[in-house]
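Q: Sequence plus predicted model, see below.
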Amino acid sequence: MNTLTGRSPSRLYIGVDIGKDRLDLAATDFRLSVENNCAGWNKILANTRKLKRHVHFVCEPIGHYGGAFIRFLHARNKVVSLIPGIRARSFARATGQLAKGDRLDAEILAELGRRLKPPPTRKPKKTESELRAVMRCRFQLLRCCATEERYAVTIRYPKIRRILEPVIQAMKAQGRALDDLSLKVVSRDDVLFKKFHAFCNVSGVGEVTARTVLSELPEIGSLNRRKIASLAGLAPYSKDSGSTAAPRHIQGGRRKVRPALFMAALAASQRNPVLAPFYKRLRARGKLHRVALTAVMRRLLVYLNSLARKIDQDAMAPKPPPTATAKTKRNWIRAALSKRAHVKGRRICRRVHNAVT
């Protein structure tokens, strides 16, 4: 099977398999393998520039190994599409490609780009990238702290427990420091801070939930209710066949945002003036506790998405020019009169000057 791509004269899809040490690229009549560092990335740009075509890179998001490379491409205004690994692997099986390797994976990604034409991945803002890095570091640190606390309970020897206690306290202190750092990052962006403040005003949503949603779902406000629920992994998918109607289940999505939304939904189901009656109605209809909470999570996320959309629309709306004071007008007129303008321009400026003074 020939999985080579790029027959379109307008756009060339290049698959990139990202590894720890190397990057493998494949397209039609194009093969390249470079080191995963700045010198290798510049070599990729130099070789793709010789093709004299619109290049569209297709990669898999594999964490910190490829994060720097993706930021490098975005900084140079290159078109990049990030494809989930499970989607790329399913596409390979659908095309009959069962073997796996670095070069083969790059060819499969290029073939996927040519056939499916995935949309470009949006370039994240600097504050969004910083907030995501801080929140993920906090998540990892608190998870390690919880593991050490569970381990400390089972220790029989007091000396070992005394050694672990300062470590646990230090982890908690670092977690609080990361909370403060995330608040500083949010406050540097006006739109991000407005979203954070609006989310925190919703009954049941705390600061941690608001920061987690903003870091893990930067697309919030730009998608409709179905897409944002699917992106968070809260969309119920059907598995019907013939006369069989199986129960719907949620799956996929970004898993780090669901625990935060679950705790927010748990609080909102008890005190939120809109979601609490909604939760009680579902329970009265015989829905299980987890099923009703999942529905509350989705409705809560949809409402947060509507709040973020309104804030984005207000930020993009043209703002009226600020009203100039009399002193500002006099300074502007004085500067206009001092320039060597045409006679007509001088007459207009003097007329305005006389009207103001």
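A: Received, thanks.

Q: can we go C-alpha only for contacts and neighbour counts from here?
A: Will do.

Q: Assign the residue nearest the centre of the chain to helix, strand or coil.
A: Among the residues of the chain, the one closest to the centroid is residue 218, at 3.7 Å (CA atoms, centre = their mean). At residue 218, secondary structure determined by DSSP: H, G, I helix; E, B strand; the rest coil is coil.

Q: and it, what is it in contact with?
A: Each residue near residue 218 by CA atoms under 8 Å, 6 or more residues apart in numbering is listed here: 124, 128.

Q: now residue 239
A: Contacts for residue 239 (CA under 8 Å, 6+ apart) come out as 245, 246, 247, 248.

Q: what's the burial count for the closest residue to residue 149 other than its chain neighbours?
A: The shortest distance from residue 149 to any non-neighbouring residue, by CA to CA, 6 or more residues apart in numbering, is to residue 168 (7.0 Å). Using other CA atoms under 10 Å, residue 168 has 19 neighbouring residues.

Q: Within the helices and strands, which one has residue 168?
A: helix 158-187 (DSSP states H and E).

Q: do the same with residue 13
A: Under the assignment here (DSSP H and E), residue 13 is part of strand 11-18.

Q: Which other helices and strands does that strand contact?
A: strand 22-27, strand 54-59, helix 102-116 (3 or more CA pairs under 8 Å, 6 or more residues apart in numbering; DSSP states H and E).

Q: Can you give the distance from it to the centre of its chain?
A: Distance of strand 11-18 from the chain centroid (CA atoms, centre = their mean, to the nearest Å) equals 22 Å.

Q: which residue ranges form the strands in the stretch 201-350 of the chain?
A: Secondary structure of the stretch 201-350 of the chain by DSSP state E, counting those that start in this stretch: the strands cover 236-237, 249-250.

Q: Dump the ones you listed into JSON lines; add distance to residue 133 and mean neighbour count as well.
A: Shown next, in JSON lines, are these (distance: least, CA to CA, whole Å; neighbours: other CA atoms under 10 Å):
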{"stretch": "strand 236-237", "distance to residue 133": "29", "mean neighbour count": "14"}
{"stretch": "strand 249-250", "distance to residue 133": "27", "mean neighbour count": "14"}
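
Q: need the ones you listed in CSV with distance to residue 132, can you?
A: Formatted as CSV, those follow (distance: least, CA to CA, whole Å):
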stretch, distance to residue 132
strand 236-237, 26
strand 249-250, 24
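
Q: alright, now check it against this:
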Amino acid sequence: MKPLKLCIGIDVSKDTLVCCKGSLDPGNRISFSKPRSFSNDHEGFAQLSGWIKEESCPEIRFVMEATGVYYENLAYWLDSRGSQLSVILPGKIKHYAKSLNIKTKTDTVDARILSRIGLERKLDSWKMPSGAMREIKFLSREYREVKAKLVVSKNQLHAKMHSYGCPPSVEKRLKKQIGLLETQLLEIEAEIRKTVMADNTLYDRINRIVTIPGVGFMTVMSILSETNAFVLVKNAKQLVSYAGLDIQHNRSGLKEGKTKISKRGNSFIRNALYMPALCASKRNPSMKVFYNRLIERKPAKKIGITAVARKLLILIYTLWKNNEEFEPERKRSRQTDDLPTQDEHNVLLQ
């Protein structure tokens, strides 16, 4: 019997692709094939394509888990050939497996779970980032890494300068290292700006967002590159969850556990927002009022900074979506203006 839908679940590792074909027949019955393994390279991709060509089905979808960077080569290869592809976050697959009461975790089991979720649910298709956005993502992550090294080197220099009997050669090398890292930061930022300025539309939209007090060019570029310019973001709630700034409750009966942010999301976005939130809480008039009202209700600065970071993220998304500049006096929706609920006061920042 000809299947109505065919879904290929692919469990990706550094060297191997474990694949399982799942099919849905006209009677809504689901069946799975015996898993096959292929190498995670172009030769393996071609063999996988040949394996799928054996099937005749009007709808074929590939489903894989976002496992670091190892899935990317196959994802780009499939997308370039017009295949329907969905890439799912690991947390979503984990909870789906729990709902099936599956306790075993192997590559073959994971491939079957990915195939099943593709058959049972309507999944969003993966959108390939543009060449410019891919380049900006690499550069913005490198910028954060170099900046972290610079902070470490400066702290080491401070410690050496205040230590007794530290050889001058040690200080000299550290200062040289700091100079090199500072030069690299300038080079990376210049390269990002050059890439952005090549696209006039992108450049204009970014200039509108940086009108937010406390939000700089590199912060905006980090958030845009990590979200692929919000291509798959449907609403602010989804974006907050993707950044790991959503609230995680811990209550049951008489138990009143600790409520905090989930941190189950993109840590690069949270890191990029921390300093802008700190700056906005002091320099941005509307954010300063918002922050001070939070602190008055509960004197915990970390909670206030987290709330400001989340508010900034939603504001950036709103301005990008509407292609607008920041207007301090404009009344915005309740979603971005109102104080958090009592539970949100218990949010903790990484």
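A: Done, it's in. Treat the numbers as computed from the prediction; the structure is a model and nothing was measured.

Q: residues near the alignment partner in structure 1 of residue 311 of structure 2, how many?
A: Superposed on structure 1 with TM-score structural alignment, residue 311 of structure 2 falls opposite residue 299. When neighbours are defined as other CA under 10 Å, residue 299 of structure 1 has 18 of them.

Q: Tell me which residues touch residue 299 of structure 1, please.
A: By CA under 8 Å, 6+ apart, the contact set of residue 299 of structure 1 is empty.

Q: what sits up against stretch 35-42 of structure 1?
A: Taking CA under 8 Å, 6+ apart as the rule, stretch 35-42 of structure 1 contacts 18, 19, 20, 21, 22, 23, 34, 69, 72.

Q: so where is it in structure 2?
A: Against structure 2, stretch 35-42 of structure 1 falls on residues 39-46 (TM-score structural alignment).

Q: Now do the buried residues in that stretch.
A: Of the residues in stretch 39-46 of structure 2, 39, 40, 44, 45 count as buried by neighbour count, 16 or more other CA atoms under 10 Å.

Q: Can you flag which of those residues belong to helices?
A: 44, 45 (DSSP state H).

Q: So what touches stretch 188-196 of structure 1?
A: 127, 186, 187, 207, 210, 211, 214, 307, 308, 311, 312, 315.

Q: Kindly reformat the residues you listed as a markdown table containing neighbour count.
A: Putting the contacts of stretch 188-196 of structure 1 into a markdown table (neighbours: other CA atoms under 10 Å) gives the following:
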| residue | neighbour count |
| --- | --- |
| 127 | 17 |
| 186 | 23 |
| 187 | 15 |
| 207 | 15 |
| 210 | 23 |
| 211 | 26 |
| 214 | 24 |
| 307 | 17 |
| 308 | 24 |
| 311 | 18 |
| 312 | 18 |
| 315 | 12 |
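
Q: Those: which two are farthest apart?
A: Farthest pair in the contacts of stretch 188-196 of structure 1 (CA to CA) is 207 and 315. Separation: 22.4 Å.

Q: Now check residue 148 of structure 2 against structure 1: what is it aligned to?
A: Under the alignment (TM-score structural alignment), residue 148 of structure 2 maps onto residue 143 of structure 1.

Q: count of residues packed around that match?
A: Around residue 143 of structure 1 there are 13 residues (other CA under 10 Å).

Q: and if you look at residue 303 of structure 2?
A: Neighbour count of residue 303 of structure 2, defined by other CA under 10 Å: 22.

Q: any idea how far it is from residue 115 of structure 2?
A: 40 Å (CA to CA, to the nearest Å).

Q: swap in residue 139 of structure 2?
A: Note on residue 139 of structure 2: its distance to residue 115 of structure 2, by CA to CA, is 34 Å.

Q: if you count what's nearby, which of those two comes out ahead?
A: With neighbours defined as other CA under 10 Å, residue 139 of structure 2 and residue 115 compare such that residue 115 has more, 27 against 19.

Q: what's the distance between the closest residue to the more buried one other than its chain neighbours and residue 65 of structure 2?
A: Closest residue to residue 115 of structure 2 apart from its sequence neighbours, by CA to CA, 6+ apart: residue 9 at 3.9 Å. Residue 9 of structure 2 sits at a distance of 9 Å from residue 65 of structure 2 (criterion: CA to CA).

Q: Who are the contact partners of the residue mapped onto residue 261 of structure 2 from structure 1?
A: In structure 1, residue 261 of structure 2 lines up with residue 250, judged by TM-score structural alignment. Counting by CA under 8 Å, 6+ apart, residue 250 of structure 1 makes contact with 233, 234, 235, 236, 237.

Q: aligned partner of the fourth one in structure 2?
A: What it means is residue 236 of structure 1. With TM-score structural alignment as the criterion, residue 236 of structure 1 matches residue 247.

Q: surely that match meets residue 258?
A: No. Using CA atoms under 8 Å, residue 247 of structure 2 makes no contact with residue 258, being 10.7 Å away.

Q: Map residue 24 of structure 1 onto structure 2.
A: Counting by TM-score structural alignment, residue 24 of structure 1 lines up with residue 18 in structure 2.

Q: ok, and the closest non-adjacent residue to its match?
A: If you skip the residues right next to it in sequence, residue 18 of structure 2 has residue 37 as its closest partner in space, 4.4 Å away by CA to CA, 6+ apart.

Q: buried set for the helix or strand containing that neighbour?
A: Element membership for residue 37 of structure 2, per DSSP H and E: strand 36-39. Residues 37, 38, 39 are the ones in strand 36-39 of structure 2 that count as buried (16+ other CA under 10 Å).

Q: Turn those into CSV, including distance to residue 30 of structure 2.
A: Shown next, in CSV, are these (distance: CA to CA, whole Å):
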residue, distance to residue 30 of structure 2
37, 21
38, 24
39, 27
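
Q: ok, so of those residues, who is nearest residue 103 of structure 2?
A: For the buried residues of strand 36-39 of structure 2, the nearest to residue 103 of structure 2 is residue 37 (22.2 Å; CA to CA).
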